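S.K.: next comes the sequence, and after it the predicted model I'd like to discuss.
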Amino acid sequence: MALAALARRIFGSPSDRHVKRFQGKVDAINALEPEFAKMTDDALRGMTAEFKSRLEKGAKLDELIVPAFAAVREASKRVLGMRHFDVQLIGGMVLNDRSIAEMRTGEGKTLVATLAVYLNALTGEGVHVVTVNDYLARRDAAWMGQIYNFLGMSYGIIVHGLTDPERKAAYAADITYGTNNEFGFDYLRDNMKYTRAQMVQRGHAYAIVDEVDSILIDEARTPLIISGPSEDRSDLYVKIDELMAILDEGDFEIDEKQRSATFTDAGIEKLEERLAADGLLKSASMYDVENVALVHHANSALRAHKMFRKDKDYIVRDDEVVIIDEFSGRMMPGRRYSEGLHQALEAKEHVKIQPENQTLASITFQNYFRLYKKLAGMTGTASTEAEEFADIYKLDVVTIPTNVPVARKDDEDAIYRTAAEKFDAIADLIKQCQERGQPVLVGTTSIEKSEMLAELLRKKNVGSMNVLNARHHEQEAFIVADAGLPGAITIATNMAGRGTDIQLGGNLEMRIEKEAAGLEGEAREAKIADIKRTIAEDKAKALAAGGLMVIGTERHESRRIDNQLRGRSGRQGDPGHSAFFLSLQDDLMRIFPVESMDSMLGKLGLEQGESITHPWVTKAIERAQGKVEARNFDIRKNILKYDDVMNDQRKVIFEQRLEMMDAEDVSETVVEMRHDLIETLVAKAIPARSYPEQWNTEQLEAAAKTYLNLDVPVKAWAEEEGIDAEIVTERLIEAADAAAAAKEAQTLQAFEAAGTPNPTVMRQVEKTILLQSIDGLWREHLVTLDHLSKVVGWRGIAQRDPLNEYKQEAYELFQALLTNMRELVTTQLSHVVLQPRPVAPPAPDFSRIRETHIDPLTGENDADGGDTIADSLGAVGSDPSLRPVDPKLLVGVSRNAPCPCGSGKKFKHCHGAF
């Protein structure tokens, strides 16, 4: 360690060497500044066309860095009045270099991104700028979009609630801003559509991820899932929830580290007695196969009651259970816990129980962002996770020096024996800060603690304060913008408000938006001048009081989250102060105890209200955090190993879908599937080197009728002289091909007779059935893989590697999927009945799908409503006796909706039955 520290002092850190490498280009950009400053607006705008021309002639993107960055800097000066600092130019080069730029809060990361965004947008392939929420996507796009427009570039915004045409237009722009969830869900939805024209994304060339640690680390624990509704089991959830009241402490065990709760033998006996009395138990034991669903519901109810706390993990709002994000403390409307846990919480809180959902498509953020040919990111805190970024995403972390030296003072952690003593000390410090006019930002870990601290401050007669948590999610940006006012007290859950600058004296843009809205002309100018004067006066007062004081009420499991909180103070060389207050009753200290801390405090003989503060203590806590971070990294890495298996299969399925969508004619694929199926059917009924009397002719005849809709005399063939399996196969193929050709001819005649000739009708039907078959089987495959991943871990008891077992079984399941697809497609096309009617085919209906963001560790989901083309299976009827109906009318029809043919039956019992 000492040798490494000495080497860093002599040669500099890897980041120092990285930054030094770019200094020559910075000097070159600075040398161009006078020349670009003399250009007219039109001449500067014309540089974009010149750069594109050079690229078309074979120039490399890196050759354009110097002039392109100079153009962006000059454009920014003209339209925003902001000039990129040298360190910001370096940040832009790091982003272009497929790396993560670690820049402190207030260093202007939003402006830094414009450099690499503009440069890479010159290729015409599209650049995605990924943010953590809709507000930041809109704000950054509107703000930085002025630069792009000035330089002749277009930009779009992807936020929740847009229609497909609006999304397609946004993705067609040179630069697209949006949230990580929206980009990922659009990718999944695109791979559920039936034509290229319906798809909204146009590829994954280059992405810059803002707050990259939040998105690629914190949220990467939560795969994106698109799901559709399944059967309603509300009554069962309510009955199981009522059983929780009969449990005593000895009936279950809690493991807070693993966030798990399990029943003891005594608890199981109690439950079995009550379940049997209520008539819910189908056999003697809860753990018999017939009662698997009961075990699942009981475990979910136990976790809901014993592991999840109201106002910490979730709140009840408008008769709904709304989850609180554990990292940001923000309310996540629409997000739902998985595997029945959310329904268990709804039963616990006596609100309306929503049905569980069936997975239709899914992808992890790791695998989504690895789709990009070029990826970069920026944040204030990434170095503690540098190993994970390098290992998973192949991204280096480069720490960019600040434009002005940091003047913030960071105190050592103060540790108290009890939480009550700790919060008393925090309240006293806040009161002192307010009395001297120093703004205070307090970071808490839950709504409960933020409101408890606010109540304590009121009892101590501390003046007005802003409590920012999930209850006030909508006002987040405005509350944080005022956190730098003299004497302001802002209590925020974790990193609420991240992405909004805390400026001493107040945020000019926010104040103008709030106070000058609706004013025009001289009145607006006068108001803005007044706001500027007030901000300057308030900033002077806040500076005199010592700048922003940041107080952490406890340490997070991750050092990065603590560093984010600290980083809110000391912006752009401003003075500032940060301090963390801890107690032995904090979750981190209790669940992951620092060795000998309690005995140390006891030996010191601390009096009530006294604390210990020492660098050794702070380092011991950071070591404990480092262990937790390493453990969480291992968990995420293991999850990714399993998802990589599914990802390989996902790529195959999605690529096949694209090929089929792009193909004008898929008849060759259909014929190949039919022939392969026939060979499989013959191989099953006629074993190798067997005599005709050993053949299972009845089985083959039945299979030919089921799959090919053919009546063939296999039994008679078997009595012929010289017959063998190859001849039988040829005859079946010949008969099946002839039947398919006859069906196509009949269909064409029917369309011609109806006056609507359509020579490609069978090609359209073949493509539709192929795509629908892939979608239906892929959904079933996802459910099977999900179940497999949950039970395969038990193979370790038998000394078998669970991951290898999972890979092997997943491969076998995928081969079965391909076999099933041949059977399904061939069967449907053999039985299909088409009737002409000139109607244009509708696009897939997504009005009932649910977009879900699940956390594999905590079970959290981030969901949004919608419909799935899952329900649109069944484009054509299989029974000749059915009423005639145009198959185009049947695309997108819900399985339980009335059939469009007018029979009065449900679709699934009529033309939707295969």
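M.R.: That came in fine, so what should we check first?

S.K.: switch to C-alpha atoms for all contacts and neighbour counts from now on
M.R.: Will do.

S.K.: after the longest helix seen in the chain, heading C-terminal, what element do we hit next?
M.R.: Criterion DSSP state H: the longest helix present in the chain is helix 615-662. Once helix 615-662 ends, the next helix or strand along the chain (criterion: DSSP states H and E) is helix 667-685.

S.K.: I'd like to know which elements the longest helix of the chain is packed against.
M.R.: For helix 615-662, the contact count by 3 or more C-alpha pairs under 8 Å, 6 or more residues apart in numbering; DSSP states H and E identifies helix 365-369, helix 559-566, helix 761-791, helix 802-831 as packing neighbours.

S.K.: this is the comparison structure:
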Amino acid sequence: MSIFQRFFGSSNDRKVKAMTARIGKVNALEPKMQALSDAELRGKTEEFRGRLAQGASLDDLMEEAFAVVREASRRAIGLRHFDVQLVGGMILHQGGIAEMRTGEGKTLVATLPVYLNALAGKGVHVITVNDYLAQRDSEWMGQIYRFLGMSVGVIVHGLSQGQRHDAYGSDITYGTNNEFGFDYLRDNLVYEAGEMVQRGHNFAIVDEVDSILIDEARTPLIISGPTEDRSEFYKTIDVVVKELIKDATTFEHDEKQKQVILTEDGAERIEEILQEGGHLAEDSAGLYDAANVSVVHHVNQALRANILYQRDKDYIVRAGEVILIDEFTGRMMHGRRLSEGLHQAIEAKEGAVIQPENQTLASVTIQNYFRLYSKLSGMTGTAATEAQEFLDIYKMDVAEIPTNRPVTRIDDDDEVYRTSAEKNQAIIVQIEDCYRRGQPILVGTVSIEKSEQLSEMLKAHKFEIDGKKKTGIPHSVLNARYHEQEALIVADAGMPGAVTIATNMAGRGTDIQLGGNVDMRVAKWRDEQRGLGIEVTPEMAVARKGEIEAEIKDSKEQSLAAGGLFVLGTERHESRRIDNQLRGRTGRQGDPGHSKFFLSCEDDLLRIFAGERLDSIMRTFGVQEGEAITHRWLNAAIQKAQTRVEQRNYEIRKNLLKYDDVVNDQRKAVFEQRAEFMTATDLSEIIREMRLDTIEDFVSRHLPPKAYAEQWDIDGLDAHVREWLGLELPIREWAAEDGIANEEIEQRIVAAADARAAEREEQVGDHMRTVEKSFLLQMIDLQWREHLMHLDHLRNVIGLRGYGQRDPLQEYKTEAFSLFEKLLTDLRQNVTRWLMTVEFQFEEPPQPPPGQYFEVHMDPLSGENAAQMGLLPDGIPADQREALPVAALPQGWEDTGRNAPCPCGSGKKFKHCHGALV
């Protein structure tokens, strides 16, 4: 293979080489574009659209469109695309992933395929990892698009429905993956077509594609509504569990699988405590009695909250609120909550305000949302390690784009120490050395806690420089606590002698430029002047920018002379990509750079996978205190451990997707049918078909086709016709007639039902079509909500069927299909019943209370994956939830069936909601 590659190149080389001829055509057009006036260049957009309308394809326009964007970029923002950036643009246009090193200008690359695909007028979505980048890129790159006569919108948290509608109506829309996904779900909860904000899924480019489509994809997006408040119960269980775990023999903690379970002794102890406190159901046989399933669920979640989730690593507490931290980017994830009471358990643990539990209204996985797009592409600095997953799930090829200038970075082998104390001492020595020589250094940590520990050590460090004794090395800390200063801290990390400690560097979006960042420094100066009440004139801004550029030029020369940016990793991450992203921060655009990782046998990755063995090897070879071992074999062993963890995470995502694929077809069918109903003006024929199907179901159930008349269940049919159709019919007399067949009885019921429907329509008048549509949409939502709840409970227990030598996934498919058939039957029957029995009274609809819906990102090891990860089922059955405290039934609800969904919209059965009170 190596000989073959030597002559013909790798598949990636051949892929990139195939673009060379087309790049030549783009370059050949450059003089022609430069000769055009601004108006003529802008006029190219309408010219291209006209050619598309006449039958030309986007591929036919590609070279010319790229040349137009390159020239527009040069005029609008002063940046000209390199040839390798043109290659990246072509890969994105083809629906692939462009892997480009940090500093190679991925943001600018996206403008090429975005403009080309936006010409079709169907909308292009550019997805980023956070609101800051979405806002920044839409303004920065938006200058190019607007120069060429295109509209640009941005979707960020907090926009109104109208603002979102306008943003999606633009030619190009920027936003985060969460905003796009939640808007898709919200669009399928509205009752008027005009309230939908998205206009289809044509083409999307995902920035930091590995972070969004791999890391984020372990957990689905969920829109949920509130249920009853059980905050006191969470506090009670938390106190019990905290007392229990003081004895380590009461639980088993598996760090590899990230699981914690009670031991037999622990279960007995907690049963005694709960029994004494009166928290178990009366007359129950013990903790694991069916009546106590809710208590067991809360105990398991409190155990996980106290053992698995660590403050300042997995979450932080700010202003009494528990905010999750993204393990891959180190950012706070506002608005995201763990599911099934786990977030409430953490709030109880920290003494924070406990928010009510939520019930799922709609959900979708990241994978299935992005697979809605007709064409999907992405870009990142690290995708090659996950190339197989991108191909398997998203059908996207990864292409490694060559750098514009050769990489001169030096990557040292890892240094491994026996203890964390020895490693930390070596890290301090390395930081001091860089600080003395004026070399900027970026120190990467894996948690807030460790970044702050290192910060304290630097503050206390005593050293001597130029004959003077000093205490403390000046440094900046970037983690979730200082999230707001992120761009500013990163921009100054290339200053001579700058020491920056960062918790993960994935998708930061701001380059570390040696000497500093001109734009950031100018923006900071403007803010300072504004704070002093000084109005900045254009002349002052130009003068100050010139001074800053001169200062940065001097600083850059000092940083280059010291060896460029030094990247120091204090620990290996579970994912190789995160380590590669940290390394990629240095050596941008041909700059010199250096990177090294310092490890110890006490680090989580090594301790869990090879700690004892590695420690014994170091003892055997007589490694002294403070000494490190370094070898390429050791690097390979660490990579192998990382690969195992990555493979496990891939299995979690793959399992999640397999189960969600079962529901995805059902979700698409329901959402598409719902959209059709919402846009239709007359649903009377569909309503009648539902009524006929309902009557047919009743008759076939009580009067089986091949049964004798003596075997007919006349009483049952009569009861159903009274309850569900509101009809008083002489069915018993009909059945007594000689020679009558069940088909004739069915026809008589149909005739009576049609007459009743016509009579009701005459009473309601012109409003009937609106009433039918409203009832149908509400009932779809209620039934779908209950269906999702049943599927959640099914997922929690389906794994146990593996003990019976049955495939849990196949069992889940079968049961999910049966549940979906039941959903359709219930939908027909409930819509028929409502329209035939409910008394109508028209008034202004009540406004929903604020905060009625929540957007949550589920915990990957909770609920969705519980069965696959070997966890015990711990869902709370719907019939064990408390009834809502409502004084009396609203008018028209008295005839609601006991097993029908409650008209209040809670998603519960009537008998467990308002019906429980009468």
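M.R.: Happy to help now that I have it. Remember, predicted model here, so these are calculated numbers, not experimental data.

S.K.: what ranges does the stretch 251-400 of the first structure have for its helices?
M.R.: With DSSP state H, counting those that start in this stretch as the criterion, the stretch 251-400 of the first structure has helices at 265-277, 292-306, 341-348, 365-369, 386-388.

S.K.: hang on, the earlier thing: now the longest helix of the first structure: which residue numbers in the second structure?
M.R.: Using TM-score structural alignment, helix 615-662 of the first structure lines up with residues 632-679 of the second structure.

S.K.: centre of the chain to the matching stretch, how far?
M.R.: The chain centre lies 11 Å from the centre of stretch 632-679 of the second structure; the measure is C-alpha atoms, centre = their mean, to the nearest Å.

S.K.: how close does that stretch sit to the first structure?
M.R.: Its aligned residues in the first structure lie a mean 0.9 Å from stretch 632-679 of the second structure after superposition (mean C-alpha distance after the TM-score superposition for the first structure).

S.K.: wait, residue 417 of the second structure touches residue 619, no?
M.R.: No - with contact defined as C-alpha atoms under 8 Å, residue 417 of the second structure and residue 619 do not form a contacting pair (11.2 Å).

S.K.: who's more crowded, these two?
M.R.: For residue 417 of the second structure and residue 619, the more surrounded residue by other C-alpha atoms under 10 Å is residue 417, and the numbers stand at 28 against 12.

S.K.: can you pull the contacts of the more buried one?
M.R.: Counting by C-alpha atoms under 8 Å, 6 or more residues apart in numbering, residue 417 of the second structure touches 423, 598, 599, 600, 601, 626, 627, 628, 629.

S.K.: how much space separates it from residue 626 of the second structure?
M.R.: 7 Å (C-alpha to C-alpha, to the nearest Å).

S.K.: identify the contacts common to the two.
M.R.: Common contacts of residue 417 of the second structure and residue 626, defined by C-alpha under 8 Å, 6+ apart, comprise residue 423.

S.K.: looking at the helices of the stretch 251-400 of the first structure, which is closest to residue 821 of the first structure?
M.R.: Nearest to residue 821 of the first structure among those is helix 365-369; the distance by C-alpha to C-alpha comes to 25.6 Å.

S.K.: any idea how far the residue of the second structure positioned farthest from its centre is from residue 641 of the second structure?
M.R.: Distance from the C-alpha centroid of the second structure peaks at residue 738, with 65.6 Å (C-alpha atoms, centre = their mean). Distance, residue 738 of the second structure to residue 641 of the second structure, by C-alpha to C-alpha: 81 Å.

S.K.: for the contacts of residue 417 of the second structure, which one is nearest residue 368 of the second structure?
M.R.: Closest to residue 368 of the second structure, out of all of the contacts of residue 417 of the second structure and judged by C-alpha to C-alpha, is residue 599, at 38.2 Å.

S.K.: need the three-state assignment for the counterpart of that closest one in the first structure.
M.R.: Counting by TM-score structural alignment, residue 599 of the second structure corresponds to residue 582 in the first structure. Three-state call for residue 582 of the first structure (DSSP: H, G, I helix; E, B strand; the rest coil): strand.

S.K.: what sits against residue 582 of the first structure?
M.R.: Neighbours of residue 582 of the first structure in contact, by C-alpha under 8 Å, 6+ apart: 413, 414, 415, 416, 419, 422, 553, 554, 555.

S.K.: pretty sure the fifth one contacts residue 586?
M.R.: Spelled out, it's residue 419 of the first structure. Yes - in this structure residue 419 of the first structure lies within contact range of residue 586 using C-alpha under 8 Å: 7.1 Å.
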